[in-house]
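> Predicted model follows, preceded by the sequence.
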Amino acid sequence: MLPFELQIGLRYTHAKRSNHFISFISIVSMAGIALGVMALIVVLSVMNGFQEELRARILGVAAHLEISGPGDRLPDWRGVLAQAAQNKSVVSGAPYANAQGMLANGGNVRGAIIRGILPDRESQVADLARHVKLGKLDNLKPGEFGIILGGELARMLNVYPGDKVVLLTPQGNITPAGVMPRVKQFTVVGIFEAGMFEYDSGLALIHLQDAQKLLRMGDDVSGVRLKLDDLFRAPFVTRELAQSLRGDFYLTDWTQSHANFFRAVAIEKRMMFLILLLIVAVAAFNIVSTLVMAVTDKQSDIAILRTLGARPGSIMRIFIVQGAFIGVFGTLLGVASGVLLALNVETVVPMIERLFGMDLFPADVYYISQLPSKLIWSDVAIIGGISLLISLLATLYPSWAASRINPAEALRYE
């Protein structure tokens, strides 16, 4: 049999009241808590999706970890790669040669990072091959001086596959007229779109051997790019390799080279959590108002219960049950609707766009044309737990006030 405090508390939540305003505020409190919880779950899921999408786009071009030598020169890259491969977390590696240059096509001139790669090995450390929209990565052949440009860079130069571009590098040739920049004509053999403006507007790929000839590096490279079995262990693997590698090297992982992106997303996520939590707090204030008015409305009932032997603690528990019911029901409703919406954001957003005849994420403005969402159940548990805690705390003062009512004073005018 249920305790009488629980029975009476539940009866107060659904029994017909003479004061319908109390019932209205109770419904508003439930709706407010449900709305706050739903908004928190959906917004955090969307931000998790953005974070994962951003990470995927960055690592589609960048590697998990890079090893470079002093002066951007690494003489024995095969030996360095062999040493690094002894670490169990290292899956594969590929050499690269980096240089800055100017690309020109007629009157269009743009600066870019020129990266020399081995196409077969590059596919083992990054997903760049799947971002090549026109042509393919294997079109880079040694000695043919082909080049693959980022989509924005190709647009600014006004070139397409098959067109010629001129590359000027700052490493100059000494002539009787002075130091002249090295100039080489390349053929555009492909265009990629990584979805990151930084890469699409400022990165060009050529074959590693062509880069070595152009930069007169011999067999040297700029460094080695590594892929790990777990990208989140990159900082730990960096420290391990710093201790195990023999020689002077610079080690950089993806969390260091793109720290600002992920730090900004993490800070924004925390701030959005705190801001949206205020919705739940405001709804909790409504619970306080509801219980205060309920206590005033039920003073005679409280006095009768006290004269029948109910203790102050029992009276307090009755109104805690009433307020907790509002919080629990609102939280469960918010969690259910929030999870349902977060799992179907990709379906709901197009429906809203069709309904209002507007494009929320136009492809010509945003690289991410669809709203990403990733539901993390630990976030759902934290949001639900905090909502229940706030709701429970909101019941304490009105319930305590109810337990302090003097039966004689309450029944004097009855």
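Thanks, I have it. Residues are numbered from 1 along each chain as shown.
> From now on I want contacts and neighbour counts done on CA atoms only, so please keep to that.
OK.
> contacts for stretch 134-144?
119-120, 129, 146-148, 161, 189-192, 206-210 (CA atoms under 8 Å, 6 or more residues apart in numbering).
> same thing but at 6 Å, please
119, 129, 146, 190, 191, 207, 209 (CA atoms under 6 Å, 6 or more residues apart in numbering).
> Can you give me the buried ones in it?
134, 135, 136, 137, 139, 140, 141 (16 or more other CA atoms under 10 Å).
> Verify the stated contact: residue 110 with residue 101.
No - the pair residue 110 / residue 101 is not scored as a contact, 8.5 Å apart, by CA atoms under 6 Å.
> want to throw the buried residues of stretch 134-144 into CSV with distance to residue 34 and secondary structure?
What follows is the buried residues of stretch 134-144, written out as CSV (distance: CA to CA, whole Å; DSSP: H, G, I helix; E, B strand; the rest coil):
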residue, distance to residue 34, secondary structure
134, 48, strand
135, 51, strand
136, 50, coil
137, 50, helix
139, 55, helix
140, 56, coil
141, 60, coil
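> alright, now check it against this:
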Amino acid sequence: MRTELFLAGRYLKPRRNAVSLITLLSILGVTLGVAVLIVVLAVMTGFTDLMKEKLVETQAHFQVRPGYGGVIYNPEEAIKAVEQAGGRAAAVIQSPVIVQRGRGLDPRVVMFGTSAGDLEKNGIFLPETLKKGKLSLDKGEIVISTDQAARWHVGVGDKILLHTQQRLTQMVDFNPEGGVTLNKNASAYLPAEFVVTGIYSVGKYDFDRMILFVGIDDAADLLSLPWGSATAVFGWGPDAFDQKKLVESIRDALSFLRVVTWEEENQQLLGVLAVEKNMMFFLLIFIVLVAAFSIMNTLITSVYQKTREIGILKALGASDRCVTFIFILQGFLIGVIGSVTGTLTGVLVIFYRNDIMEFASKTFHVELFPKQFYFFDGLPAHIVATDVLIIVGASVVLCTLGALLPALRAARLDPARALRYE
């Protein structure tokens, strides 16, 4: 094997030059394929991991809910069941609202009615989350996001008005034949006025754009619900990624209510991300496959160029197996070198990914990673060792298989005819 390896390495370069241009192009093809695969899979993995992290940060680990459109009139019972199972819980009133600032209306908002203590206790609001003001949800106080503050042109101490769908729809009657009429029995109402006490940012675009916080009693008044009730009970366990036993225990204790985990709530999104990662690997592995065909073409040319040398080797006693291994090892060496350089290139690109993206955006005047679509301020990436091993292993195997046909062609050469080759 030592002789075959020596000759394989010797054949990778020509007689007069230190490096063969054809060999360099073959290695470059493998390098690019491996680098692209590593970068894309690292970004997809980082995107998925950061998405899960932000989902866990901005959502409850699980939610205890009533039937569709219902209300939990005694949330303390559900909170007690969660705490007995080993979790933490908080009663929440959640509903879409319409924000009015001056004469402008913004319906793209969801209100969370809860207490400031529950937000801090359950980790939704970390010290770095609050950007301005204070986390206070007393009567008539509201906490909004930096995105909302910019959208509505408000700051700490300013006032905004909230409308609810329930109150607005009570003002009119819907005719079965079509059209609406004024509900004569409905009384006029004034929107609820709130003072902005704090401005937050969790770094997840859709959450920052939509969610605002008020006290739970204010939320109950807005929705005409009795004080002490809730639309859901949010729960948190010791580990958001390993809570099967905890959730089963709560479901057994609260069989008359629904318990929905954050994975079930976001099942479609997480499934799409997993499928996209697998599809990216399947599609981009063809880059390495093209490089393997390039290696095959290179080695076929090499076999014709070295016909006399192969004839001399076989005349000196080299077996068909020995000649086969020489050319297979050539493909293997190209695969290994290309995989190593591709891995280093991929890691380097990932390390400087945001700088590269910023440079490309400024050069071509195109925003490559708009946060309104991808929810994050920067391009996430996470290199997984198993992904790298699979990519490198697949590349080396494909390159080695690409050398198999030229190797068999070289092994079949007749020594006498090879020595007469011109």
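Noted; the coordinates are in hand. Predicted model, so just to flag it, every value in this text is computed and none were measured.
> thinking again about what came up before, compare neighbour counts for residue 110 and residue 101 of structure 1 and give me the winner.
Taking other CA atoms under 10 Å, residue 110 of structure 1 and residue 101 do not tie; residue 101 has more neighbours (21 against 17).
> and residue 56 of structure 2, how many neighbours?
The burial count for residue 56 of structure 2: 19, using other CA under 10 Å.
> which bit of structure 1 covers whatever helix or strand it lives in?
In the assignment (DSSP states H and E), residue 56 of structure 2 maps to helix 21-58. Aligned by TM-score structural alignment, helix 21-58 of structure 2 corresponds to residues 24-61 of structure 1.
> List the buried residues for that stretch?
Buried-residue list, stretch 24-61 of structure 1, by 16+ other CA under 10 Å: 25-55, 57-61.
> for structure 1, what spans make up the strands?
When assigned using DSSP state E, the strands of structure 1 occupy the ranges 65-68, 90-105, 108-117, 132-135, 146-150, 164-175, 178-192, 203-207, 223-228, 250-253.
> can you tell me which of those comes nearest to residue 354 of structure 1?
Of all the strands of structure 1, strand 132-135 sits nearest to residue 354 of structure 1, with 28.9 Å by CA to CA.
> Tell me the residues of structure 2 aligned with the closest one.
The aligned range for strand 132-135 of structure 1 is 130-133, by TM-score structural alignment.
> Against structure 1, what's the mean shift for that stretch, could you check?
Overlaying structure 1 shows stretch 130-133 of structure 2 at a mean distance of 2.5 Å from the equivalent residues (mean CA distance after the TM-score superposition for structure 1).
> that older thread, rebuild the buried residues of stretch 134-144 of structure 1 as CSV, extending it with distance to residue 215 of structure 1.
CSV is the format used below for these (distance: CA to CA, whole Å):
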residue, distance to residue 215 of structure 1
134, 27
135, 25
136, 24
137, 21
139, 21
140, 17
141, 17
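> and which of those residues is nearest to residue 201 of structure 1?
Closest to residue 201 of structure 1, out of all of those and judged by CA to CA, is residue 134, at 15.9 Å.
> mind checking how far that closest one is from residue 161 of structure 1?
7 Å (CA to CA, to the nearest Å).
> Identify the contacts common to these two.
residue 190.
> Present the contacts of stretch 134-144 of structure 1 as CSV; the columns should include distance to residue 312 of structure 1 and neighbour count.
Below are the contacts of stretch 134-144 of structure 1 laid out as CSV (distance: CA to CA, whole Å; neighbours: other CA atoms under 10 Å):
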residue, distance to residue 312 of structure 1, neighbour count
119, 78, 21
129, 72, 20
146, 86, 23
190, 80, 26
191, 77, 27
207, 83, 26
209, 86, 22
